[in-house]
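> Only the shape, not the letters, is given here:
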């Protein structure tokens, strides 16, 4: 069979392969077609990158996944043009074939009948006041602004609260659920971005106390504003402290990310700008931009990291570097509000790459499946992970 001249047959087989209905003979045809591409046909040259490979790369949103067995520190990021070209042919060919055969409508109807629609997370949060009242914040707003006397959204729209409840006299907790994220401007002008399933607590005296002290659960990115207050007869810069359980981050600079989910190992503080002092018990370490401090129990270790990976979530991406599937699925589960179930042995292979968090979960999982290292099945709001 001349595979290059019979893309429609290949796309039909590819579709059946995805549905699990392809015969052994058809799978063999598909694999021979894939093997028929030569890497040298797709070598990169200035100005002559194959259009098909470019399209394949765009369709998969820069996700470059390389599986590495038994070498967790050597995970590679390779722009595999052969794979991208094949992916593009499949995507375009399948779209044409599905349209021609009306299979797309049938597929969507069947899926909607038996499956819950799983969409990406969005701006979603709740503000809890000291009297127990909870305010469900509007999803069509970019964020919340808290000052000493009022609450409002970032576009200036006010939030009504009882007149006898002055904000500078009560504790507040801003929290996001699974599938939620939110930005908040604190009374001192500091900005905080909360990731999914996270919360930040402000004490009643945040605006007036010498020390600005907040408590964090989950993950947040901070841009801390400079603030001075008259203290012991002179103007002094107010410290900014973030507590995560019995661990404390003292801000000496401005931009940093803290990840502190209970189901993950330790507390990670990644510094982008300025400096911070990380402490647990009686131990403290100061880190510089480009460094990450990991606090586990009473130990503090530091390392140089790619800060873009730490804040990828804030910029709308998943980004993994040499991560196991369990860590990858933790981030996916929080963002898409799904439960993850492992069926059989869990793959030991590692993953790395970047993909938009705005894509449907099916696209994210399909991209991971392309490595051949893992497979998925969706049942309701559960994602079943298989080898």
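It's in. Keep in mind that this is a model prediction, so the values were computed, not measured.
> Could you use CA atoms for every contact and neighbour count after this?
Fine.
> so what does the helix or strand where residue 56 lies touch, helix or strand wise?
Using DSSP states H and E, residue 56 sits within helix 51-59. Counting contacts by 3 or more C-alpha pairs under 8 Å, 6 or more residues apart in numbering; DSSP states H and E, helix 51-59 is packed against helix 81-101.
> For the helix it packs on, name the packing helices and strands.
Helices and strands touching helix 81-101, by 3+ C-alpha pairs under 8 Å, 6+ apart, are helix 7-19, helix 51-59.
> Throw those helices into JSON lines and include mean neighbour count and distance to residue 238, thanks.
Listed next are these as JSON lines, based on neighbours: other C-alpha atoms under 10 Å; distance: least, C-alpha to C-alpha, whole Å:
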{"stretch": "helix 7-19", "mean neighbour count": "17", "distance to residue 238": "58"}
{"stretch": "helix 51-59", "mean neighbour count": "17", "distance to residue 238": "47"}
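> can I get those in CSV with distance to residue 262?
Supplementary listing: those in CSV, determined by distance: least, C-alpha to C-alpha, whole Å:
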stretch, distance to residue 262
helix 7-19, 36
helix 51-59, 35
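> A further structure is provided below for comparison with the first:
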């Protein structure tokens, strides 16, 4: 198969404009899987922030000549298409070719890494947005501690039985929900909360620690039991009043519910697990399983720690990426499965976190702007 740089640029460009043919997709997949560095390039091309910086160099790029060459060598007989749309597609494709060319040149030839992360990279601070049912939104600033809906102006607090709360990369938030439940949200987390007559429900992507209000008394009514359910994908965590942590990425490859007080039921289809304090439900080969945990360590998210208990490096770096708002690129993909243990403050400088991981002698890190490059430790 043809794996020249020019042809790969063409395939990458076309993949952003229209669907590749089966043969083209096979060629691109073959090239991507041929080397870890090729996969890294694809990962970085999907990073809009990195690509945007390279697009700034397009003003000096001869895109017309580039596209003429691109068309002659690779497009062959053009499809029947309106002149105006053809011009538009050519312009976009030419811009992407220029961007990809700059990208290849920059990332395949530039080896000027830094030994330490930029000192401007800081731990997560309070930041996020709350979208209210009435259409208003509230932007959270670093000076806020725990936002309580009981302290909001009457116009904003009224009728909030439905809320959407999100934190960005590099952000965190603590919020007191309308029912009195306290929630500590990790970076890059989305929480969709709503109430019905029979229950309170949260849809969660990311990680949050919950202290659920057992008895809910709206508007001074007689307190009543109202189940609280956290849904993430096809998994439901049901409680009446308890302290627990839920972590789940979008595809549930990293899912866990950790119980500190009370009881919860974790359900996945017909399968369900009842957890007691000191137990955790987690995902194993697509099914939820149970295991014990050390509750004396305390809750990592609420109490401000990273706790790695035989944790895969890929999971650790996902947490670091979200907390410090950095990008992560692997120069060696085998290192992803290496496991680490440790307990570190979430207020630590990124350099301190990196130093602890490197002290194991398993992994090496390099830095460039806002990106961490992860490699296996090489023997001298």
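Everything's here; your move. Please read all numbers here as calculations on a predicted model, not as lab measurements.
> After superposition, what's the TM-score, could you say?
TM-score of the superposed chains, computed with TM-score structural alignment, normalised by the length of structure 2, equals 0.62; 258 aligned residues with a C-alpha RMSD of 2.8 Å.
> what angle separates the helix holding residue 56 of structure 1 from helix 81-101?
For helix 51-59 of structure 1 against helix 81-101, the angle between stretch directions is 80 degrees (axes from the mean of the first three to the mean of the last three C-alpha atoms, to 10 degrees).
> residue contacts, the nearest residue to residue 231 of structure 1 once chain neighbours are set aside?
Excluding its sequence neighbours, the residue lying closest to residue 231 of structure 1 (C-alpha to C-alpha, 6 or more residues apart in numbering) is residue 210, at 7.1 Å. Residue 210 of structure 1 makes contacts with 229, 231, 238-239, as judged by C-alpha atoms under 8 Å, 6 or more residues apart in numbering.
> What helix or strand is residue 210 of structure 1 located in?
Short version, using DSSP H and E: residue 210 of structure 1 is in no helix or strand.
> what residue of structure 2 matches up with it?
Residue 210 of structure 1 maps onto residue 198 in structure 2 when the alignment is built from TM-score structural alignment.
> repeat for residue 130 of structure 1
Using TM-score structural alignment, residue 130 of structure 1 pairs with residue 133 in structure 2.
> List the contacts of its match.
Contacts for residue 133 of structure 2 (C-alpha under 8 Å, 6+ apart) come out as 159-163.
> switch to 10 Å and redo it
Listed by C-alpha atoms under 10 Å, 6 or more residues apart in numbering, the contact partners of residue 133 of structure 2 are 156-164, 194.
> And for the closest residue to residue 343 of structure 1 other than its chain neighbours, the neighbour number?
Sequence neighbours aside, residue 386 is the residue nearest to residue 343 of structure 1 in space, at 5.3 Å (criterion: C-alpha to C-alpha, 6+ apart). When neighbours are defined as other C-alpha atoms under 10 Å, residue 386 of structure 1 has 16 of them.
> Quick check: residue 386 of structure 1 vs residue 115 of structure 1, distance?
Distance of residue 386 of structure 1 to residue 115 of structure 1, computed by C-alpha to C-alpha, to the nearest Å: 19 Å.
> circling back: so the helix holding residue 56 of structure 1 corresponds to what in structure 2?
Using TM-score structural alignment, helix 51-59 of structure 1 corresponds to no residues of structure 2.
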